[in-house]
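In: got a predicted model here, sequence first, then my questions.
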Amino acid sequence: MKIEYITLGAYLLVLMIIGGMFSRLNRNISDFARGGAQGTWWMVGSSIFMAGISAFTFTGNASAAFSSGPTFLVIYLANIVGLVLCIWIGPWFRQTRATTWADIMRERFNVGVEQISAYISLIIQPVGAATQLYALAVFTSAILEIPTAWVVIILGFIVLFYSMTGGRWAVMATDFIQGLILFAVTVLMFYLAMQKIGGISEFLGYFHDPRFQQDFKLIKDPGQFADNKFTWKWVIVIFVLQLQGYINLGTAGRFLSVKDGKHAKWAAAWAAVLMLIGTVVWFVPPMVARFLYEPEIMALNIKEPATASYAYLAQQLLPNGLMGLMLASMLAATMSSMDTGLNNTTGVIVNNIIPRIRQWINLPPLSDAKGLLLCRILTVVLGLYIIAIGLMLTYQKQLSLFDAYLMIAAVIGLPLGMPVLLALWIKHLHWGAYYLIIALALIPSVYFVVASSAYGQEWPIQDRLLWIYIFSAVGCVLSLPLWKRAKAAYRDKVKNFYVKMHTPVDFAKEIGESNDRFQYRMLGGTSLILGSLILLFLFMPNSAAARWQIAALAGSIMATGALLLAFSRVSPKQ
């Protein structure tokens, strides 16, 4: 177990160093909140990809693969389709030229919508980040046998530190490094799982084994799984829900850091390729675990044994010493989501909430230096707030705060997303439609919560979502006449928003400065160092085959670093 502690400690130290390295790029709020719109496609694309996964990928979703086979992969199919569509609409998001997603709410709707959506996110996002931190801490403490509270504090402070020092630059850079480690380890796991089961033909053969055939068929029968999950209705509704997360104005923030529309296309394409590969390599191992180790896994003394299927197989197959790296990969998946949320919330406060307050009390705008200092201070404050909530979740027996967060997210999460989805595609949507659509979408959402808590009526998620979509559509139709009553100034404002959104960015004129060479050099050098450190695992007692596997893993990371350094030599000077 000592080697796992050392591996994790070294890995987390690297993340903190990266934050310090990229701090020099921050000079104003735009740099801190969106990397000054200077991010290269490969770094932004990696960050988009990493922000979309968490440790739940290797626990809860692995459990679904273990229990029901490939049906749940419709979630990841929707992710891939969404990212492919972003090859088309990603440039639109970048061409809004916004600093934060809340800027887009103001320009498309009005100041009121900007402020309401900003304050709601300020309430929900920190609690959501704390919930992720708590869940990750519970998982990590169970493996390392460290008190959960200490894990919450340690991981929380590390994310806080590199997000505070490096801002959006550090978030993107650490996401790239974490994604590189994650892919290297999980591809090795995929290879070992396929080797263990005897190859692709043997793996597919288990789908026809009478022990697994019923559970692993693509579409399940109604009543086969709880809440009629994995039926045709479930598949269609979940696909639409997941796809919605990529094709609405609220997700434009993913592309605000990229240099221009062309880089936005490449970033979306790169993220789609990574998601496609990940979908295959992450979820074959849990299925292999079901085929080969089902009795052993189900006998584990934990609440939901299937959630440990990926980790159990890793313990059986990985060479000695690499389990710590696997755990680091799982940490990376969740920390990448947390750091993105922390940075986004800080950016919205400093760029959208505080300027409005200063305007109301007749104070001048913040200077670049003061704005950047405020970004750092607020990152610390928000980080400490998230850690405090995580500790509350750790010590509360009832977990009432956790339940409250889930209820708030369930009640208002999807309704809030409906108008920003429709506003991307319907140009003649009045700002009043934002409130009307949300109000109608909240009707079934609130009813389901009340019916469930007060009367014990259970509504499967696919039925809940279907009614929310229906009421949102009604709200949209009812709001359309509002456009005819809109003032000419508002119509012109909305028209100009769409014109700007479809006008290509001229990077040389609008941004000017490029630091591609720095990005290549810093991340290339870091990758080389990490790969070299992984070679130290060759000194662990292992078979010759296991040593070759470690060498291949380290070599892939070092090769990536060498490739980035090669590109740094041919990249134009800043």
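Out: Here it is on my side, so go on.

In: contacts and neighbour counts: CA atoms only from here.
Out: Fine.

In: next one: the helix or strand where A64 lies to chain centre, how far?
Out: Under the criterion of DSSP states H and E, A64 resides in helix 60-68. When C-alpha coordinates are averaged (CA atoms, centre = their mean, to the nearest Å), helix 60-68 and its chain have centres 19 Å apart.

In: beyond that helix, next helix or strand please.
Out: According to DSSP H and E, the helix or strand after helix 60-68 is helix 74-94.

In: in addition, the following structure is provided for comparison:
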Amino acid sequence: MGGCLDRLRPLAAPNGKEARKAAYLSSALYLIWPLILFFPMWAAPIFYPSLADPNQSYSMMAMDLLPPGLIGLVLASMFAHTMAMTTSDANAITSVVTRDILPRLFARFRNLNGKASLLAARVTLVVFTSLTLLVAVNQSDFGGILGLLITWFGALIGPISIPMLLGLLPAFKRSGSAAAIVSWAGGLLTFGYVKYIMEAASTATLVASPVIVSAVLFIGLGMATHKHSVPAEVDELVDSLNEDMK
């Protein structure tokens, strides 16, 4: 995971100071953006008090409140942004899987040459895109669009974020790739257990429980290996993050 962070940080900013400025700006925008994004959802019960399917609230408000030209612009923007976001996510996931996850899990992926590495990346890209299309076609089985955004995305982003965020802190530098993968897998399994076995669990429980389990596993494994030596590249990465902030 440290190698992944080391590659991503220079691409985002020239140094740690600029990266911190970008992080502050992103945090400020994320405080405002949800208010804009979810305003139509909050306003829909007022405009359409008897709406049977809440998934149609955005489309109905656009068709009723926007002039024809803006409706076409919104539709074109949605298609363009969806394609751009899918491409960006597919490339990012392919890079992380082929360079950071597979080499840690399987020895045969640790010394791939150019052609073999490119083939693995292409296979990963096709698999990810196929799974994305499969989920989109069967979105009704996942609770619809709102169910995917609120329940699935909210519950699954937590276990993924725990190793990425805590891994940047010096206190967790002993929580290596094994701790990251175990905590991520534990969060996913917890989500599956709460959703499909407990069944009657509330949305808050469904979203919070994978995050808690993932955090406990990541921190616990780091504490269990606190006597182990830290690789030199990890110490160098953590020290560079502190130095760049000056």
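Out: Now that the structure is in, tell me what you want to look at. Just so it is clear, the structure is predicted and the values come from calculations on it, not from any experiment.

In: the helix holding A64 of structure 1 aligns to what range in structure 2?
Out: Matched against structure 2 by TM-score structural alignment, helix 60-68 of structure 1 finds no partner residues.

In: equivalent analysis for stretch 131-144 of structure 1, please.
Out: The aligned range for stretch 131-144 of structure 1 is empty, by TM-score structural alignment.

In: any buried residues in that stretch, and which?
Out: 131-141, 144 (16 or more other CA atoms under 10 Å).

In: next one: stretch 270-287 of structure 1
Out: Buried residues in stretch 270-287 of structure 1, defined by neighbour count with 16+ other CA under 10 Å: 270-276, 278-279, 281-287.

In: among the buried residues of stretch 131-144 of structure 1, which are located in helices?
Out: Among the buried residues of stretch 131-144 of structure 1, DSSP state H puts 131-141, 144 in helices.

In: centre-most residue in structure 2?
Out: By CA atoms, centre = their mean, structure 2 has its centre lying nearest to I157, at 4.8 Å.

In: what is the nearest of the buried residues of stretch 270-287 of structure 1 to Y520 of structure 1?
Out: Y520 of structure 1 lies nearest to W270 out of the buried residues of stretch 270-287 of structure 1, by CA to CA, at 16.4 Å.

In: the longest helix seen in structure 2 against structure 1, how far on average?
Out: If you go by DSSP H, structure 2 has its longest helix at helix 16-47. Superposing on structure 1 and averaging over aligned pairs (mean CA distance after the TM-score superposition for structure 1), helix 16-47 of structure 2 comes out at 3.8 Å.

In: summarise which helices and strands that helix is packed against.
Out: helix 57-65, helix 232-244 (3 or more CA pairs under 8 Å, 6 or more residues apart in numbering; DSSP states H and E).

In: in structure 1, which spans are strands?
Out: Secondary structure of structure 1 by DSSP state E: no strands are present.

In: run the chain-centre distance for the longest helix seen in it.
Out: Selection of the longest helix in structure 1 by residue count, based on DSSP H, yields helix 148-197. In terms of CA atoms, centre = their mean, the centre of helix 148-197 of structure 1 is found 12 Å from the chain centre.

In: just want the angle from it to helix 309-317.
Out: Helix 148-197 of structure 1 and helix 309-317 are oriented at 60 degrees to each other (axes from the mean of the first three to the mean of the last three CA atoms, to 10 degrees).

In: can you give me the helices for the stretch 301-450 of structure 1?
Out: 309-317, 323-348, 354-360, 368-395, 400-425, 431-455 (DSSP state H, counting those that start in this stretch).

In: what's the closest of those to L12 of structure 1?
Out: Per CA to CA, nearest to L12 of structure 1 of these: helix 323-348, 8.4 Å.

In: in contact with the closest residue to C86 of structure 1 other than its chain neighbours, which residues?
Out: Spatial nearest neighbour of C86 of structure 1, excluding adjacent residues (CA to CA, 6 or more residues apart in numbering): A268 at 5.7 Å. Going by CA atoms under 8 Å, 6 or more residues apart in numbering, A268 of structure 1 touches 45, 83-84, 86-87, 90.

In: between those residues, which sits nearest Q519 of structure 1?
Out: G45 (13.7 Å).
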